[in-house]
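> prediction below, plus the sequence it came from.
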Amino acid sequence: MKVKDQFTVVPEGSITTPQGFRAGGLHCGLKKTNRFDLGVIVCEVPANAAGVYTLNAFQAAPLRVTQDSIAVDGKLQAMLVNSGNANACTGQQGEDDARSMRAAAAKAFGVAEHHVGVTSTGVIGELLPMPKVLGGIEKLPAEVKADGGEDFCQAILTTDLVQKMTCVRLSVGGKTVHIAGAAKGSGMIHPNMATMLGFMTTDANIDSAQLQKLLGGVTDSTFNMITVDGDTSTNDMVVVMASGLAGNDSLTPAHEDWAAFEAGFRFVGEYLAKAIARDGEGATKLIEVNVAGAQSQEAARAIAKTVVGSSLVKSACFGADANWGRIIAAVGRAGQPVNTETVDVRMGDISVLEQSRPVRFDEERAAEYLKGELVQIHVNLHMGSETATAWGCDLTYDYVRINAAYRT
C-alpha cells in the first residue's frame, strides 16, 4: 500500500477530533464587532508538545512565554489565543500581560502554569486591555466542548475570510490515530513562518523530541513555502500537542507505521499552508509554483519562493496576463545557480518557454487558464534532481484597500 493511501481525510474532523482534546471561543471585547476574539484548546492530560516560531527579530511576548512553558518538560495542556491585538512591541508590560494570561488560564482550567501556551494576533504596538482579557479567560471554561473546533477557529481570525482546519485518520500499530490542524493567516505572510498561527493536535503516542523534529521538517516544506505579501510577522507560530491517548507504541522513525504518520502529518501542514495562501488578503486565486531539475533542495526552494513572491508575477496572474518574462526574471534573481540555456516554463499544461527560448502558444487559452482559481507554474532547470513547491496568491486592488485601513 502506498503511503498516501495509509491515511484518510475526515471530512467533519476538527482540532478536537483526536482523543482528549476540547476547544472553545468567545467574544471578550478585543474586536469592535461581536466576533469571537478569545479561544483555547485544552487536553485532558499534559500533552507532549513542540513549536516553531517566527524568525522576525521583534518576536512578540506571547511566543517567548510559550517557548518558556514548553522548555520546562516538553508538555502543554492548554493553548490560549486571542485575536484583535498582537501584544507585540509592547515592552515589559507586554511580557507581564502574556504571563498574566498564562496564569489566569492555568487557574481557570486547573492545570500547571507551565503547561499553558499563549499566543496573540492582531494590531502591533498596542497594550492588551487586560480587564477584558482576564474576564474572558474566566468565562472560557464554560465555552469549551468536544465539538468546539469551529468556535476556536472563529476566535483566531483577523482579516481571514474563511476558517482553516482539517483532520486525517490512520492506523498505527493497529490503533486508530488522528492528526488535526487549524490555522489563521491572510496577510503579512512570507516564508520563514508566514501573520500566521497554526495549531495541530494528535492522539498519537510520540515524545516531544520526535515531535519537534517532525514539525521542523514539515514546516520547512509547507508553512515556510507560502507567501502573500513578503512580510514576516512578529507573532507567527505553529504548535503541536500529542495526547498519546490512542494507545499506540511510541512513534519513532524506526516504527513500521512512521512513514504513514509522517505523511498524514505533512498532509495537515500542507493543507493549512495552502489554505492560508488561498485566503490571502484580497486574493482571487491560489498560485502554485513547482520547481524541478535543481542542483539542491535549497536552490529549488529559493527559486520557487522567489517566483511565487514576485509582485510582478502575482499582478500578471491577477490580470490573466501570460507574461512569462516576469517568471524567468524571478528565476534569475533568486540568487541560485541557473543555466540560462536550459530552463523550461509552463503555465498549467501550456508551454511558454523551452530550453530558455520562447514557444508559440495560444494567448487566449493561456488567459483563460490564468482566470481560474488555481494557477500552476512549472519551472524545470534541467540541472539536477531536486524539486520544491511554493504557494502564494495574486496581488489585487483589494490587498491595498484592506491594508491601507487595517487599524481603522
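Received it, and whenever you're ready, just let me know what you need. Numbers count the residues shown, from 1 in each chain.
> could you use CA atoms for every contact and neighbour count after this?
Fine.
> count of neighbours near Thr121?
By the measure other C-alpha atoms under 10 Å, the count of residues near Thr121 is 28.
> give the helix, strand or coil label for it.
Per DSSP: H, G, I helix; E, B strand; the rest coil, the secondary structure class of Thr121 is strand.
> same check, this time on Thr219
Following three-state DSSP, the label given to Thr219 is helix.
> skip the chain neighbours and tell me the closest residue to it.
Nearest non-adjacent residue to Thr219, counting by C-alpha to C-alpha, 6 or more residues apart in numbering: Gly269, 7.2 Å away.
> which residues touch the one you found?
By C-alpha atoms under 8 Å, 6 or more residues apart in numbering, the contact list for Gly269 reads 181, 218-219, 222-223.
> in ChimeraX, how would I select just the buried ones from the residues you listed?
Buried residues within those, by 16 or more other C-alpha atoms under 10 Å, are selected in ChimeraX with:
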select :181,218,219,222,223
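> what segments of the stretch 251-400 of the chain are strands?
286-294, 344-347, 350-354, 357-358, 374-380, 386-393 (DSSP state E, counting those that start in this stretch).
> reformat those as CSV; add mean neighbour count and distance to Tyr53.
Listed next are the strands of the stretch 251-400 of the chain as CSV, based on neighbours: other C-alpha atoms under 10 Å; distance: least, C-alpha to C-alpha, whole Å:
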stretch, mean neighbour count, distance to Tyr53
strand 286-294, 25, 24
strand 344-347, 21, 34
strand 350-354, 19, 39
strand 357-358, 14, 42
strand 374-380, 21, 29
strand 386-393, 26, 19
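> okay, one more to line up with it:
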Amino acid sequence: PAALADAQQEHWARAAEGIMTTDTIPKAFSTQLQIGGATVSVTGISKGAGMIRPNMATMLGFLATDACIAPALMRQLVRELADQSFNRITIDGDTSTNDSFVLLATHKAQHAPITSLDSAEGSALKAALLQVSQQLAQAIVRDGEGATKFITVRVEGGKTGEECRQVAYAIAHSPLVKTAFFASDPNLGRILAAVGYAGIADLDQTLIDLYLDDVHVAVQGGRNPAYREEDGQRVMKQSEITVRVVLGRGDAADTVWTCDLSHDYVTINADYRS
C-alpha cells in the first residue's frame, strides 16, 4: 500500500534511486517532442554499474512515453532500442542472471495513433526514444564500478556489422587495454592485438588504421610515421576518449561504449557480496 500510494508522476527520481545497487548516482533522462500538434514526453530510468555486458547483465531500464502507438509495434520497437543502446555497452565483460529493459506507452498524448515506425511520426518518436535509451545506457558506463574514463570504440570498414562489433568488444573487454586507459598509457600494441585476436579469420592487418580521437596513430597495420607519443598521451589523459579502428574490408560500421579498469573496481568487487 505504501508503494502504491507513492506512485506519483513526479516521482521518477525517487524510483531511479530505489533501484540502485552499487550505483553511485541515480540515472534518469527525459525529453519532449511534437507529434501531430501534441507535446509528447519520453522519460526513463536505469540502474547498473558492474557485471555489465550484453546478454543478461546486471542492469535495469524503464522507458515510458505518453505517445499513442499501436501495441503491435512495441515488441519490434523495444528490441531495436535495446540493440542500439543497452546491447552496446560493457563495463567489465561479466554478466549476471537477470536484466530487464521495459518500454511503456500510456496513449495519453492527444495525437492520432502511430501505426508505422517508418512514418514521419513513427521515426520522430523512435529517435526520441533512442536518444533517451542511449543516455540511460551510457550513464551506466559512466558510473561503472571504479571507472574514471568513458570510452567510445568505433569500428569502421568491416564486411558486416557483426564483425565490427566483434572487434569492438575484443577491445572493450580486454583487461590490458582497459588498464592502459586507466594509466593514460597510449599502448597501441594492446589495442591492435585485440583487433588481431578478435576472431576474423581472413583479416588483413596491412589494411588497418587506428585513431585515438583526432590522432592518427597506426597506418596500414603499423605505427604512423607522423605519430608522436605526446599526442597519444594527451588524448589518453582525457576523461572521454574515442578509439576508432578502420578495418579496410567494407562499408559496415558499429559502436560500443565502455570504461577503463581501475584499482577501485577490484576493491569494490573484493568487498561487495550480494
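Good, I have the coordinates. All of these numbers come straight from a predicted model, not from anything done at the bench.
> what's the TM-score here?
Overlay of the two chains. TM-score (TM-score structural alignment, normalised by the length of the second structure): 0.94; 271 aligned residues with a C-alpha RMSD of 1.4 Å.
> how close does the residue mapped onto Phe267 of the first structure from the second structure get to Asp271 of the second structure?
When the second structure is aligned by TM-score structural alignment, the residue opposite Phe267 of the first structure is Gln131. Separation of Gln131 of the second structure from Asp271 of the second structure (C-alpha to C-alpha, to the nearest Å): 35 Å.
> and these two? which has more neighbours close in?
More crowded of Gln131 of the second structure and Asp271, by other C-alpha under 10 Å: Gln131, with 18 against 7.
> need the contact list for Gly48 of the second structure.
By C-alpha under 8 Å, 6+ apart, the neighbours of Gly48 of the second structure are 20-23, 58-60, 140, 143-144.
> 6 Å instead?
59, 140 (C-alpha atoms under 6 Å, 6 or more residues apart in numbering).
> show me what contacts the corresponding residue of the first structure for Met20 of the second structure?
Matched by TM-score structural alignment, Met20 of the second structure corresponds to Leu157 in the first structure. Residues in contact with Leu157 of the first structure (C-alpha under 6 Å, 6+ apart) are Lys184.
> helix, strand, or coil at Leu157 of the first structure?
Classification of Leu157 of the first structure using three-state DSSP returns coil.
> distance of it from Asp279 of the first structure?
Per C-alpha to C-alpha, Leu157 of the first structure is found 12 Å from Asp279 of the first structure.
> now stretch 267-285 of the first structure: how far from the chain's centre is it?
Centroid separation for stretch 267-285 of the first structure versus its chain: 8 Å, with C-alpha atoms, centre = their mean, to the nearest Å.
> do stretch 386-397 of the first structure as well
14 Å.
> and it, which stretch of the second structure?
Residue span in the second structure matched to stretch 386-397 of the first structure, by TM-score structural alignment: 252-263.
> TSV for the strands of the stretch 251-400 of the first structure, including distance to Val240 of the first structure?
Putting the strands of the stretch 251-400 of the first structure into TSV (distance: least, C-alpha to C-alpha, whole Å) gives the following:
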stretch	distance to Val240 of the first structure
strand 286-294	26
strand 344-347	36
strand 350-354	40
strand 357-358	46
strand 374-380	29
strand 386-393	22
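> could you check how many residues crowd around Lys107 of the first structure?
When neighbours are counted by other C-alpha under 10 Å, Lys107 of the first structure registers 14.
> same thing with Lys126 of the second structure?
Lys126 of the second structure has 17 neighbouring residues, counting by other C-alpha under 10 Å.
> for Asp6 of the second structure, see how far away it is.
According to C-alpha to C-alpha, Lys126 of the second structure and Asp6 of the second structure sit 30 Å apart.
> also Ala193 of the second structure?
From Ala193 of the second structure to Asp6 of the second structure the distance is 52 Å (C-alpha to C-alpha).
> cool, and Asp99 of the second structure?
To Asp6 of the second structure, Asp99 of the second structure is 24 Å away according to C-alpha to C-alpha.
> which one's more surrounded, those two?
Taking Asp99 of the second structure and Asp6 together and counting by other C-alpha under 10 Å, Asp99 has the greater number of neighbours (16 against 12).
> after the longest strand that the first structure contains, which helix or strand is next?
Longest strand of the first structure, by residue count under DSSP state E: strand 38-53. Helices and strands here follow DSSP states H and E; after strand 38-53 of the first structure, the next one along the chain is helix 61-73.
> where does that following helix end up in the second structure?
Going by TM-score structural alignment: helix 61-73 of the first structure matches no residues.
> contacts for that helix, please.
Contact partners of helix 61-73 of the first structure, identified using C-alpha under 6 Å, 6+ apart, comprise 95, 98, 114, 117-119.
> what about those, which one has the most neighbours?
Gly117 (31 neighbours).
> so how far is Cys43 of the first structure from it?
12 Å.
> now swap in Glu341 of the first structure and tell me
56 Å.
> likewise Val72 of the first structure?
Counting by C-alpha to C-alpha, the gap from Val72 of the first structure to Cys43 of the first structure is 18 Å.
> comparing those two, which residue is more hemmed in?
Neighbours of Val72 of the first structure and Cys43, each counted by other C-alpha under 10 Å, are more numerous for Cys43; the result is 22 against 11.
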